[in-house]
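Engineer: this is a predicted model, with the sequence first.
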Amino acid sequence: MATATTAGAGDATAGATSAAPMTHRQILEALSGLLIGLFVAILSSTVVSNALPTIIADLHADETTYTWVITSTLLATTVSTPLWGKMADLTSKKMLVQLGLVIFVVGSAIAGVSNGPGMLIAARVVQGIGAGGLTALTQVIMAAMISPRERGRYSGYLGAVFALATIGGPLIGGVIVDTSWLGWRWCFYVGVPFAALAWVVLRKTLRLPVYRREARVDWTGAALIAASVSLLLVWVSFAGHQYDWVSWQSGAMVGGALALAGLFVFVESRAAEPIVPLRLFRRGAISLAVVASLFVGVALFGATTFLGQYFQLARGESPTMAGVMTLPMILGLAISSTIAGRIITRTGRWKVFLVTGSLSLAAGFALMGTLRYDTPYPLMAVYMFGIGAGVGMTMQNLVLSVQNQVRPEELGASSSLVAFFRTLGGAVGVAVLGAMLSHRVIAYIQEGLNGLGVKGVANDGSVPRLAELPAPIRAVVQGAYGHGVGDVFLYAAPCAFLALVAILFIKEVPLRTLNSEQVRAGASAQPPETAGAGPGRHARRSRGVRGERGVSRRVRVRSNPEA
């Protein structure tokens, strides 16, 4: 039987005391450390986005390495996310999020001293494992502290942190690369002070009950899913230039990945504590949210990853200016997530934002498909704002829709399930679209050189330095990258549309009014007179919420309809 203690407290407490709702100030104090940790996780990828062309050129690497520096982090985040989520259901969430910070710092230190592409990619894997813990556990801990109904109020903080890290990351990375006495290695060191600060803040402010129970982590399942996803991504990265898409090598890798995936499903169906509980897929709303997250990940990570290349190689901007020029997308994300979160808290309606967000995402990608090296920037800014607004309305609310429908003991597994498929989609998207970009760029460069009457090989796949190219060749390269990145967005648009289709079939369920720890402790979700309130009864909602808080102590001991 599970026992509860309060993590970080000197004495053991449990039951109704630990389940008592936290005040707004207490939530913000605990949330501050989580948000700093989340900032670190996002910064790890965004800070190198505009620096990568310089890093790859300095290491004498090619486009495949460019893709894998990003993909390796996403892959490690993907395969570690379910493991972090499962452990969060079994042991101290506070200890786990601090461990994630330590792993991240170790990976950053190794990345900073890398002397070749292989070492850099390996260090990024370690960073990804730590980032996987930070991203997964942030959602789990927030659900433990805040009820689904109130969570929208705080999702704006997540959006603001996401925006700050996404804006600040490229700018910081650009400034570091443009500053000769620093060098690109400081792109990896810059997150270490933030990680240390997050560790200290969490140590002092986070207080959560720990429910410990006898259980074994499904290491076999974790190994199988890691092997399956890794083999799939290796195939995608090398198909098309190391060997043909249709070849015996492709058949062997795809067949092996599918066999490992099938074996993973078999193992999970029989495991006592599966990494991915297959029973969650029996609920239609959860399955649809997972599918939508997968396609959102493909579109979001797969396409936006290459914006840094577009601004630097198609428009000739510096790394710092490349970061500045992505500002409209980040503003769209921050504004939409903040406004949507507050409206969800006030009205309880969340599906309308998922539908609107996915529609905005699909339209933004389709319009970005018209991108060329000379596309007017004001027009691009409108397209990027639409993409950012779509991300702000979909990403957090997909997690919210799942967390609202599971038992407290399934919270970590279900939250990490959504994050797992989103990052899996991102890893696959970066690998696939990166391979497509490399292929299209080479084709467009060859076409442009033929037009100039230049014979020979167009490009060997390496990232060029525009300043070192003759003016006519530079114009060809800029046109090729502009057209190639436009094609990437065009290929990503159908994925965003498929996410919209999945979201349309998700059934809207009224948001619960208690956090997971209160539900676990046996508290009633809401009084009988409001428990059946559906989406159509929100005209009286503000008065109803106050009434729920006022009578919660009277009904808390009677029933537990949400557990």
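Structural biologist: Done, it's in.

Engineer: please make it C-alpha for all contacts and neighbour counts, starting now.
Structural biologist: OK.

Engineer: all strands of this protein, in order?
Structural biologist: Assigned by DSSP state E, the chain shows strands spanning 3-6, 209-212.

Engineer: also this one, for the comparison:
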Amino acid sequence: MSHREILEALSGLLLAMFVAMLSSTVVSNALPRIVTDLEGSQSGYTWVVVATLLTMTATTPIWGKLADLFSKKLLVQAALVIFAVGSLVAGLAPNMEVLIGARAFQGLGVGGLTALVQVVIASMVSPRERGRYSGYIGAVFATATVSGPLLGGLIVDSPLGWRGCFYVGIPVALLAFLVLQFKLHLPVVKREVKIDYAGATLIAGGVSILLVWVSLAGDQFDWASRTTAVMLAAAVVVIAAALYVEAKVASEPVVPLRLFRDRTTSLATLASVMIGVAMFGSTVYLSQYFQMSRGMTPTHAGLMSICMVGGLLVSSIVSGKVITATGLWKRWLVAGSVLVVVGFALLSRIDAETPLVVVGLFMAVLGVGMGATMQNLVLAVQNNAKAADLGAASSVVAFFRSIGGTVGVSALGALLAHQVADKVYAGLVARGVDPSQAGGGGTGAIPDLSQVDPLLRQVYEGAFGEATGHLFLVSVPFAVVALVCVLFIREVPLRTTTGDQPAPESVAPGATEELSRR
């Protein structure tokens, strides 16, 4: 494909990626208002996010495998339709249960878009040139992340209300569908179809049991209890069965275990899990921090996200261009991982009194690290994968990053709920106030702070501020593990082919000397 043809097709793919990113970012600033209006709890807040992540995680490897068997364009379009239907139902949801179910259905489409966009780009562009286009992906990711909270905040504060946040992605999905119909033309690989339904079901089941346990433990039952033992045992059995099916039974496994024989794939996958835990598990609650602890409107909370996404935008574009020019990518992974660790460590110090300029600076550091890390982990794996495994290998990295994110959001959300409840309870008791009469204080319910007495509001704000800082502190060890994994990844010169051709013997200028030092 010529550069112009690639850009034309890429425009549709980037619109699809934009709508997938928008689905989470546009809702982030609306969640406090949504949960209050639908009379939900902190657990409900968490599951509005987790429901999408869970179905996205469970279906990402399936979409990746389907991409090796069917028309990639048709699959992307199908994912867009699923996303649009889920968005429509979510916008009409009368209660938290319907909303969470609609978000789960929406996640099916998001999983397809997340996996397939990377696969289609890998089918069109060689790894060496992909860094150039990864910059566009990073720019779209940043744009969606910046415009999402801003747009969501404006919609929530407008007559449309929070329901408009779910409708806004539908016209974008339709536009992406039409652009892909007319501009994306890829050969269809036809061979016998063997979908690993058993493996997919077992993987989804095992992860779901773990998430339900993490979300309910300490609230519905004790952490150390018979229920905990039963759920953990069930999760272990189901995951063990999934591994057996993937290794011994399935002829077309959704997660080919043989891919992990490659050192780069194994380390990049583990790093993706850790990044997912740290990134999704902590940053998803930043919007709640700004609204519940700092008293911001959804619009102002969206403006604060510019700090993080601005750093992500710059580092993703710069790293993509330099990697294309030099063929060297590991240094960007290492530097990005270091900044992720530093960013989380800095954000662990925030509370309800931290100057907003300082919070924004800390967010920018984290954003720069994320921009240099996320896309390049996928690039490293794609560069080592055979053409026949390109879809599966790409989706495996996204799959495990999503697992990490899903577990992170669920676990850290439970931690946030318990910490806020405990701190609010202690603060109210210290002021001689009965927590049961204080708008849900100490019970896990999220109050409408505009209706709370100013003295009690100060208690809530302080509790949310301290608890949010603690979430980032808990995320630091996961970021450190990701850094260690990246350090041990062996740098392989980026291929200049898109097929199953051997990589050229020559490497980029200066790469031989660099690699010899490693």
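Structural biologist: The structure has been received and is ready for your questions. These numbers were taken from a predicted model, which means no experiment stands behind them.

Engineer: tell me the most buried of the strands of structure 1?
Structural biologist: The highest average neighbour count among the strands of structure 1, using mean count of other C-alpha atoms under 10 Å, belongs to strand 209-212 at a mean of 22.

Engineer: save the strands of structure 1 as TSV, and put in distance to residue 150 of structure 1 too.
Structural biologist: Shown next, in TSV, are those (distance: least, C-alpha to C-alpha, whole Å):
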stretch	distance to residue 150 of structure 1
strand 3-6	23
strand 209-212	20
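
Engineer: out of those strands, which gets nearest to residue 377 of structure 1?
Structural biologist: Between residue 377 of structure 1 and the strands of structure 1, the shortest gap by C-alpha to C-alpha is with strand 209-212, which sits at 50.9 Å.

Engineer: the closest one vs structure 2 - mean distance after superposition?
Structural biologist: Average distance, strand 209-212 of structure 1 versus aligned residues of structure 2 after superposition (mean C-alpha distance after the TM-score superposition for structure 1): 1.0 Å.

Engineer: what is the corresponding segment of structure 2 for that strand?
Structural biologist: Aligned by TM-score structural alignment, strand 209-212 of structure 1 corresponds to residues 187-190 of structure 2.

Engineer: now swap in stretch 258-266 of structure 1 and tell me
Structural biologist: Using TM-score structural alignment, stretch 258-266 of structure 1 lines up with residues 236-244 of structure 2.

Engineer: that stretch: how far from the chain's middle?
Structural biologist: Stretch 236-244 of structure 2 has its C-alpha centroid displaced from the chain centroid by 25 Å (C-alpha atoms, centre = their mean, to the nearest Å).

Engineer: swap in stretch 30-37 of structure 1?
Structural biologist: Stretch 30-37 of structure 1 has its C-alpha centroid displaced from the chain centroid by 17 Å (C-alpha atoms, centre = their mean).

Engineer: same thing with stretch 466-474 of structure 1?
Structural biologist: When C-alpha coordinates are averaged (C-alpha atoms, centre = their mean), stretch 466-474 of structure 1 and its chain have centres 37 Å apart.

Engineer: how about it: buried residues?
Structural biologist: Of the residues in stretch 466-474 of structure 1, 466, 473-474 count as buried by neighbour count, 16 or more other C-alpha atoms under 10 Å.

Engineer: can you put those in JSON lines and add distance to residue 40 of structure 1?
Structural biologist: Below are the buried residues of stretch 466-474 of structure 1 laid out as JSON lines (distance: C-alpha to C-alpha, whole Å):
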{"residue": "466", "distance to residue 40 of structure 1": "32"}
{"residue": "473", "distance to residue 40 of structure 1": "39"}
{"residue": "474", "distance to residue 40 of structure 1": "36"}
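
Engineer: so which of these sit within helices?
Structural biologist: Using DSSP state H, the members of those that fall in helices are 473-474.

Engineer: the strands of structure 1: which one's closest to residue 482 of structure 1?
Structural biologist: When the strands of structure 1 are compared for distance to residue 482 of structure 1 using C-alpha to C-alpha, the nearest one is strand 209-212, at 52.0 Å.

Engineer: same for the closest one, what does it pack against?
Structural biologist: strand 3-6, helix 63-90 (3 or more C-alpha pairs under 8 Å, 6 or more residues apart in numbering; DSSP states H and E).

Engineer: reformat those as a markdown table; add distance to residue 535 of structure 1.
Structural biologist: Formatted as a markdown table, those follow (distance: least, C-alpha to C-alpha, whole Å):
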| stretch | distance to residue 535 of structure 1 |
| --- | --- |
| strand 3-6 | 35 |
| helix 63-90 | 30 |
